[in-house]
Structures are given as structure tokens and as C-alpha cells.
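Engineer: Need the 3D shape of this:
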Amino acid sequence: MTTFVDRVELHVAAGSGGHGCASVHREKFKPLGGPDGGNGGRGGDVILVVDQSVTTLLDYHHSPHRKATNGKPGAGDNRSGKDGQDLVLPVPDGTVIQDKAGNVLADLVGQGTTYVAAQGGRGGLGNAALASARRKAPGFALLGVPGDLQDIVLELKTVADVALVGYPSAGKSSLISVLSAAKPKIADYPFTTLVPNLGVVTAGSTVYTIADVPGLIPGASQGKGLGLEFLRHVERCEVLVHVLDTATLESDRDPVSDLDIIEEELKQYGGLGNRPRLVVLNKIDVPDGKDLAEMVRPELEARGYQVFEVSAVAHTGLKELSFALAGLVGEARAAKPEEEATRIVIRPKAVDDAGFTVVKEEDGLFRVRGEKPERWVRQTDFSNDEAVGYLADRLNRLGVEDSLMKVGARHGDGVAIGPEENAVVFDWEPTVMAGAEMLGRRGEDHRFEAPRPAVTRRREKQAERDEADQEFDDFDPF
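Structural biologist: I've put the predicted structure just below:
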């Protein structure tokens, strides 16, 4: 059964916003007290957060579909809907988030680092929020906006200071078990290590982490063995340690050729050429291993490597190795630039940015794209004529109609608002004014008008009676 997963495809869906409510306040002796529809709640976000207690992506391998809750709709009496609850997904330290095309969206390193993978939709406004001096009694409300749908790839890259690389059964797991408190599985057959193991090493005042990467073989960078799956765990390590087997039973292998093969695989993988390296000649507790180590050491040192002869079984040479690694880790940490204080980045909108674009496509269709018009379309109830008129007002004020005229749109031309897969298409009818202006005083109800003085009402009734009497006097049946 799979117990370690370091790459998954995750399908996340944020919650949709709740619909606004169209309601009129009613009470005794005041049957039409004005609009009181509440707003809908916003949908919940899907948030990835680094949790040091999580070490694998196994949970998302078994359950790759995750969804946040929707916002609740608004209600009468100015009651707003409840917001949807955010869905927080813990991920291991060192998780890289990519889209399906392989573009990196975020690199999560450090406890508590967060990334909003899918944003919840806005809640729709109720008719109380839509009321104004000109629109005293809106008979509609805005719909909630659907939440984001995202397909993302999570890839775990182990965060460690030192990586142990080498052939299977070179003694990497044994070495990490004696340098730290880690207890990896150890056996005398290849590919004992199937998952990266992490250990913490203390050398003097320096504390650093060390990773045991599963064994590499020729062709690992092209997918042979386990190398392609786990070479990514070497990327974040500041120091590479070649663990070479000096007591191998295979006649066609020796420490120098093993080193050349592993270096070639690291080169093919790319991005690791500038990492400091040292060489560990392991298993010198075996007589033949000790002799072979003494034989190849001068050649390795001539290449510029710092060489250590150790025995994980006999605990020989470990102290010198641990302090040498601490020195390299300290140098790597000192070379890193200091983390700057959090900066607020302000990106002002361009002066000539209208917030939307209008493009004429090859088939003659005019397509409108922009965050505002697309959101407004999603919020419109097209079964309500007043809501459609309100949308026309908003688009007209934004300048969409003027832009359509500038790019050559004419009466009856097709206009689409939104992306090709989810657009609203209609035949354009150019007008001088749109929506409320065409309808006069759309959204106003005389029942909500302030009552006129009693004297004025009596005068008007008397004028109506006088006019009726005059008509009767002027009537001549003959």
C-alpha cells in the first residue's frame, strides 16, 4: 500500500456566493415599508497552508476533489446570508504548486505559509442595498458569483540542508541513522529506501537537516529506477554528499565510476552544478573496503573533492564528517541574502485602462472581456426584465456601448460577454441611452412616494369636481 506520495493532481472548488434577496418590508398599518432584502454571503476560499506535522501528500492522492462551502442567500428584514467556511488544506513544507501546464503558481516554504488556490464567489446584493434616490423600490436582487474551479498539481520537494546521494545499498540509510535520530528501514538488498528520510544533526552550535534520497542508477534522470521520482528532493539541499560503496560485490563497479555516473545523472537533471559536494567512502570496516578507499582517495582529492572515510556500522569518522557538513551548511546560510521586511506593493491602474476590452473576432462576433462586465453578467437574473435593464445601465456607464461603436459594431451584430466556453451572447441594439434612462424612472414606485399635504389633495379634488360640473353645464342634448 502506498504510504508516501510527493506528487498529486488536486481539483479544488471554492464556494459560490449566496444570492441576494428581493423583499419588501411589511407590517401592520404599513404594508409597503420599503425594500428590505439582505445580501448573500460570500463563498468559502480553498487555502493551502504549510504544516510541519504533515510529511506527505497521501491524503490528496486518495481524495483529490476538495470543495469549500457556499455562502447562504440573503433574506427579508435586511438579514444577510452567512459566509461560506474556508477550506484549509495542510501541505508539507516545500510544496510547489503548479498549473496543469507546469507553470509554478507558488512555492510554499516555511511553517504557516499560505496560498489561496481558489477564491470564493461574491455574494449578491439584496434589493435594499440596490435602492437609491432614483431607484426606491428595486424589484430584483443580484445573484451570487460562482466560486473558482482550479486544477492544480502539488509537488513536494524535501526541505533539507544536506542530501545523501548514491547507488542503492551504498549505506545512505545507515549513515543517516547514526548521524541523527532517524530510523529508516535498512536491509542488504537494493532499493530498501523507497521514500526520502529526514534527520536532524547537531554539530557544535550548528543544527542542520540531512536527507537520505532513494538510490540512483544510470538513467535515473530519464525515468529509470526511482531516481526521476526523487531527484526533485535534491533541489532544495545546499550541500550534496556522495556516499560511495567501497565494499560492493559487483565486479563492474568501483567508487570512482559510481561517482562519475551519479554526477552525470545530476548534470542531466540540471540546476545542481553550483552546490558544494563532499565524498564519503563508506564501509571501511570491511578489510577490502578499507584498502579500496585508500586506493581511490588520492584520485578523488585530485579532482577537488573533500573526502571522508567512514563506517556507519563501526561509527568511524562520523564526528569529522558531521562538523565538515556543519561548516558547509553555515557557509551556505551566510551566503543567502537576509530576508527583507514585508513590503506593500502598490500597482495603480493605468490612466487609459477602461477595465475591459472589445475585440472583433473572425466570425464577426464582438467579444467583451473584463473582470467587471463578466462578473456583472454572472450576477444578473435574465428572467427579470428590471435586472436586465440594470445590467444595461451598468455596461453603458462603463463605456461598453461606446467601445462597440468605435470598433464598428452595428445594429443586429452579435456581442458576447465572457470567455468562449461560458459567454452570454445577444444581438446588439445601439441606443442613445440604456436601461433606467429609457424606462424613465425604473425601480420607483409611487406607493413609496412621500404623501402630499391634505390641503393640496383637497384643492385637487375640488378642481376635479369643478371641471366635471362645467362639462355637465356645457352639455346640450339638443
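
Engineer: make it CA atoms for all contacts and neighbour counts henceforth
Structural biologist: Fine.

Engineer: any chance you could map the helices in the protein?
Structural biologist: Using DSSP state H, the helices of the chain run over 58-62, 127-130, 172-179, 227-230, 255-269, 287-302, 318-335, 371-378, 385-398, 400-406, 436-439, 454-474.

Engineer: mind giving me CSV with these and columns for mean neighbour count and distance to Ala312?
Structural biologist: Below are the helices of the chain laid out as CSV (neighbours: other Cα atoms under 10 Å; distance: least, Cα to Cα, whole Å):
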stretch, mean neighbour count, distance to Ala312
helix 58-62, 15, 32
helix 127-130, 24, 73
helix 172-179, 23, 5
helix 227-230, 20, 23
helix 255-269, 17, 17
helix 287-302, 15, 13
helix 318-335, 16, 8
helix 371-378, 17, 61
helix 385-398, 18, 73
helix 400-406, 17, 74
helix 436-439, 14, 83
helix 454-474, 11, 104
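
Engineer: of all those helices, which lies closest to Tyr189?
Structural biologist: Comparing these against Tyr189 with Cα to Cα, the closest turns out to be helix 172-179 (12.2 Å).

Engineer: packing partners for that closest one?
Structural biologist: strand 197-203, strand 206-212 (3 or more Cα pairs under 8 Å, 6 or more residues apart in numbering; DSSP states H and E).

Engineer: circling back to that earlier point, quick one: which of the helices of the chain is nearest Asn78?
Structural biologist: Of all these, it is helix 127-130 that lies closest to Asn78, at 7.2 Å by Cα to Cα.

Engineer: What are the contacting residues of the closest one?
Structural biologist: With contacts defined as Cα atoms under 8 Å, 6 or more residues apart in numbering, helix 127-130 is touched by 20-23, 35-39, 78, 137-142.

Engineer: Now do that helix: distance to the chain's middle.
Structural biologist: Mean C-alpha position of helix 127-130 versus that of the full chain (Cα atoms, centre = their mean, to the nearest Å) differs by 33 Å.

Engineer: Return the residues in contact with the nearest residue to Gly317 once chain neighbours are set aside.
Structural biologist: Closest residue in space to Gly317, ignoring its immediate chain neighbours: Val310 at 4.7 Å, by Cα to Cα, 6 or more residues apart in numbering. Applying Cα under 8 Å, 6+ apart to Val310 gives the contacts 280-284, 316-318.

Engineer: for comparison, sequence B:
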Amino acid sequence: MTTFVDRVELHVAAGNGGHGCASVHREKFKPLGGPDGGNGGRGGDVILVVDQSVTTLLEYHHSPHRKATNGKPGEGGNRAGKDGQDLVLYVPDGTVVLDKKGEVLADLVGHGTTYVAAEGGRGGLGNAALSSARRKAPGFALLGVPGDLQDIVLELKTVADVALVGYPSAGKSSLISVLSAAKPKIADYPFTTLVPNLGVVTAGSTVYTIADVPGLIPGASQGRGLGLEFLRHVERCSVLVHVLDTATLESDRDPVSDLDIIEEELKQYGGLDDRPRVVVLNKIDIPDGQDLADMIRPDLEERGYRVFEVSAVARTGLKELSFALADIVAKARAAKPKEEATRIVIRPKAVDDAGFTVTYDEAEEVYRVRGEKPERWVRQTDFNNDEAVGYLADRLNRLGVEDALMKAGARAGDGVAIGAEENAVVFDWEPTLMAGAEMLGRRGEDHRLEAPRPAAQRRRDRQAEHDEADREYDEFNPF
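Structural biologist: Have a look, this model is predicted:
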């Protein structure tokens, strides 16, 4: 039995980036042929894509944990790691993506609309990419960045032009079955329909979609019955159709009271005051139903409603209703603003934006550094490698982190945390001493290989080597 699910909580994890490789090219007569470690591959993204053939979120209800593949690590010989494969999740048209707090992240309407729910981590650079004129043979590589972990909520809001609302057993399912090719479940007891049904109607040159919204009873907007679960499905409609039962067998109900109660629930739900209303008096094929319709129609028309008398069983009055709804839908579509061409918005970086912030956390008694670059650099650093740690310190210094710490009042030995509280890297700060750098070289640089010497200097060095060899020969061969 197919189950309709229109709200799920989804836990998505993007792929981690692959680690870079630290490797040195070696071959005969070239024991130190230079760095040749390749870069790690990018982790795969988790992407939501609208597919009109998908009508429910049932698949994600049963399997809420989804993860993309990781990037492969780099290898020697300048071989880059393979990128992770993106994970594409197909969702119904009209799916809304929210975070755990209920904030809307994306509204996916239209076939092919995409949203990246979790972005894969970038791959770490190999030592070949880290080499430079001053750092010829780095003995380290950068680690891959972990992929995003997100907990999101998917809510389905049916994309329909016309929404049928009314009490249970008012005849909404019967009406949609004769207006379109939809085949909903129909029975003579309340709450027969447990899921919204969607049908396509053709009236002249206008084609529109129509949906019935089940489970509306007094208190639906506060969670009674099924109303609160399905009221969201009327939010995107262009017109609301009240289906009133003129042949109800319940003595404490009448069509006008039903209309007032449903209108109050729609008002409590909110956001639907601007939608045009149409009233359909259903089941006029029953003698008592026709008599009651004749009695209440003048009252409804005085309220400003357009009233149609129909019978889903006898199929009377359906053509007039279908074309009237098509006219309202066409006018609503024409009134919508035309979509403008996509504009590229350029937001230049502020002149005084350093890309990070430094604040003092009194509770933890540390200076906390937050920013996209410092936090990513920390995640990419292998703290078991002194050269990699020195490279990180130089990057932070060039970014201006040390100057910002000094301005914030930090002193040698104070605690510094880079990142959020749950995964920060904490260390005792020691300011970089730049004195004597011309002798010691910068951290992370290779001291084994020197810069090319001028030709005259090379000749003098060779002559000095020959003289030293001659002196050693004379010492061991006095005769």
C-alpha cells in the first residue's frame, strides 16, 4: 500500500576532501628530483533536484540518512585524487527546505530546480602544489576539508491552481474524479481521503491542476484531525473552492455553517485572505439537496460568492464550473509578475573586512578567532608535522591574525582558539619573531636546497674546493 509522506527530517553529509600527498620524485642519478605529490580530490555534494515524476517524500522517510562519497587522496607522480561523486536526491515539485529552527533555506518549484543541501569538502594540496622558489621541497601536504553535515526538514506544498476545501464526505474526491482523470478513493464515511489528490483539468485552451485538501474540521489549524498536516497544500493555489454538502445526514450541520467554520480555520492558518473564493453546492441530484441549495444560494451570493450547483454523480453543472475556474486561473496567471532575466549581483568585499574576527571569550578565557579561511586552514593542517604547523603559522601571520591578537590585548602564553566551541583548535599563543629571518629562513621553507648562485661565485667555490683537496693531499702525502 502506497503511503503519502509530505514532511521528513533529512540528515545529509557531503563527502570529505581527499588528503594531499607529500612525495619526492626519485630515480637513478636523481635522488632528490623534486616534489611530485598530487592534490586530493573534492568531496561530493548532496544536491536536491525537483522531479515532477516524484510525488511523495516517502523514500526519505524510510532512509533519512544520506551521504555523498569522499574524494580520493593524491598520489606520487603528480597524480591527483579522484573527485567524490555528487549525491542527487529527487524531490517533488513544491518542496520547501527548512533548517532545524524552521527558517526557509530554499523553495523548490519547477522541474529541474536544484539546491545544494551540503557542499563537499575541498581536497588538500599536495607538496608539488605547495612548492615555490623559497620552498622547493615541502615535506608536508594539506589535509582534505571535511564535507558539510546538515540536518534539514523537507516539507511538500502541493503545486496546484485550484484547491478544494470542505468537510469530510462533502464530495471533494468525487468532484475531482469527474473533473479530471484522477482516481482517488471514494467511500461513504468521513476521512476517506487521507492524502491530497491532484488532477489535471482541460477547459478550452486552459490547462490547470486541481487538488482536494482532506481532513478539515473545527480546530484543524490547531492540530485537530488531519487539517494541520494538509493545510500547507493550499498555500500555492490561485483559487479556493468550498465544496458544501447539501445532502448531509447530520442534524447539527448545514452548508452555511460548514462554510463559516472552514473559513475560520483558513483565517487562523493565515496567508490566504487574498485568494478568490468559489462555492460549489454538491449533491443536488438528491431531492432534499436541490431544495436546500435553492434556499441557501441567495444568502451565499449576497456575501459575494460565485455559486455553482453540481452533482458529481449525475455529472451536472460540471462544464460551467470547469470553465469558470479556468477563467479565474488564467487571470491569476496573467496578474503574476513576469520573471525577470537572471541578474548577477556583485557584492564587493568591504575595504576594512579582514576575513576574520578576534573576540575574547570570558567563559573559556581564550581569544577566539572566527573566519572561513583560518578555520579551513586549521582543518587542513597535520599537527604531527612541524613543517606543516610552521606553514600554518606563516599563513595566519600573513592574514593579519597576529596583529589582530595584539590589538585585542593578547600576550605571549594566552590561550587562542580557532573555530567554533565544539571543534576549535586551542593553543598557547607565541608571537612570531621576525628578527634574524634572513639567516634562519621562514618556517615551512626547505633548508636543504639553496637558491642558484651567480657564475662568479660558483667559480670561486670550485677553486676553494680544489685548494682544500690539495691541502688534504699534501697532509697525507708529505713526500
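
Engineer: Pick the most buried one from the helices and strands packed on helix 172-179 of the first structure.
Structural biologist: strand 206-212 (a mean of 20; mean count of other Cα atoms under 10 Å).

Engineer: so where in the second structure does it end up aligned?
Structural biologist: Under TM-score structural alignment, strand 206-212 of the first structure corresponds to residues 206-212 of the second structure.

Engineer: so how far does that stretch sit from its counterpart in the first structure?
Structural biologist: Mean deviation of stretch 206-212 of the second structure from its aligned counterpart in the first structure after superposition (mean Cα distance after the TM-score superposition for the first structure): 0.5 Å.

Engineer: what's next to that stretch, contact-wise?
Structural biologist: For stretch 206-212 of the second structure, the surrounding residues in contact (Cα under 8 Å, 6+ apart) are 160-165, 172-173, 176, 196-202, 326, 329-330.

Engineer: ok, how many other residues are close to the nearest residue to Asp285 of the second structure once chain neighbours are set aside?
Structural biologist: Of all residues not flanking Asp285 of the second structure in the chain, Ser311 sits nearest, at 5.8 Å (Cα to Cα, 6+ apart). Per other Cα atoms under 10 Å, the neighbour tally for Ser311 of the second structure reads 22.

Engineer: ok, now how distant is Ser311 of the second structure from Asp353 of the second structure?
Structural biologist: 68 Å (Cα to Cα, to the nearest Å).

Engineer: Then Arg462 of the second structure?
Structural biologist: For Arg462 of the second structure, the distance to Asp353 of the second structure equals 53 Å [Cα to Cα].

Engineer: If we go by neighbour counts, what in stretch 83-93 of the second structure is buried?
Structural biologist: 83-93 (16 or more other Cα atoms under 10 Å).

Engineer: Now the terminal residues of it, how far apart.
Structural biologist: One end of stretch 83-93 of the second structure to the other measures 30 Å (Cα to Cα).

Engineer: Stretch 47-59 of the first structure now?
Structural biologist: Using Cα to Cα, the two ends of stretch 47-59 of the first structure sit 16 Å apart.

Engineer: ok, residues contacting it?
Structural biologist: Residues contacting stretch 47-59 of the first structure (Cα under 8 Å, 6+ apart): 2-8, 86-93, 108-118, 156.

Engineer: can I get the helices of the first structure in a markdown table with distance to Arg275 of the first structure?
Structural biologist: Compiled in a markdown table, the helices of the first structure are given as follows (distance: least, Cα to Cα, whole Å):
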| stretch | distance to Arg275 of the first structure |
| --- | --- |
| helix 58-62 | 30 |
| helix 127-130 | 60 |
| helix 172-179 | 19 |
| helix 227-230 | 17 |
| helix 255-269 | 11 |
| helix 287-302 | 17 |
| helix 318-335 | 9 |
| helix 371-378 | 45 |
| helix 385-398 | 55 |
| helix 400-406 | 55 |
| helix 436-439 | 68 |
| helix 454-474 | 92 |
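
Engineer: what's the closest of the ones you listed to Gln98 of the first structure?
Structural biologist: Among those, the nearest to Gln98 of the first structure by Cα to Cα is helix 58-62 (15.0 Å).

Engineer: hang on, the earlier thing: contacting residues for the residue nearest to Asp285 of the second structure?
Structural biologist: Taking Cα under 8 Å, 6+ apart as the test, what Ser311 of the second structure contacts is 282-285, 317-318.

Engineer: same thing but at 6 Å, please
Structural biologist: Taking Cα atoms under 6 Å, 6 or more residues apart in numbering, we find Ser311 of the second structure in contact with 282-285.

Engineer: re the thing from before, highest neighbour count among the contacts of helix 127-130 of the first structure?
Structural biologist: Within the contacts of helix 127-130 of the first structure, most neighbours by other Cα under 10 Å means Asn39, with 34 neighbours.

Engineer: Test my guess that that one contacts Arg122.
Structural biologist: No - between Asn39 of the first structure and Arg122 there is no contact under Cα atoms under 6 Å: 10.0 Å.

Engineer: What's the separation between the residue sitting nearest the centre point of the second structure and Gly84 of the second structure?
Structural biologist: Most central in the second structure under Cα atoms, centre = their mean is Ala117, positioned 2.5 Å from the mean C-alpha point. Per Cα to Cα, Ala117 of the second structure is found 16 Å from Gly84 of the second structure.

Engineer: Ok, Gly126 of the second structure next?
Structural biologist: Using Cα to Cα, Gly126 of the second structure is found at 17 Å from Gly84 of the second structure.

Engineer: So Ala182 of the second structure versus Ser238 of the second structure, what's the distance?
Structural biologist: From Ala182 of the second structure to Ser238 of the second structure the distance is 20 Å (Cα to Cα).

Engineer: Of the two, which one has the most company?
Structural biologist: When Ala182 of the second structure and Ser238 are compared for neighbours, Ser238 comes out ahead with 23 against 19, by other Cα under 10 Å.

Engineer: Translate the more buried one into the numbering of the first structure.
Structural biologist: With TM-score structural alignment as the criterion, Ser238 of the second structure matches Glu238.
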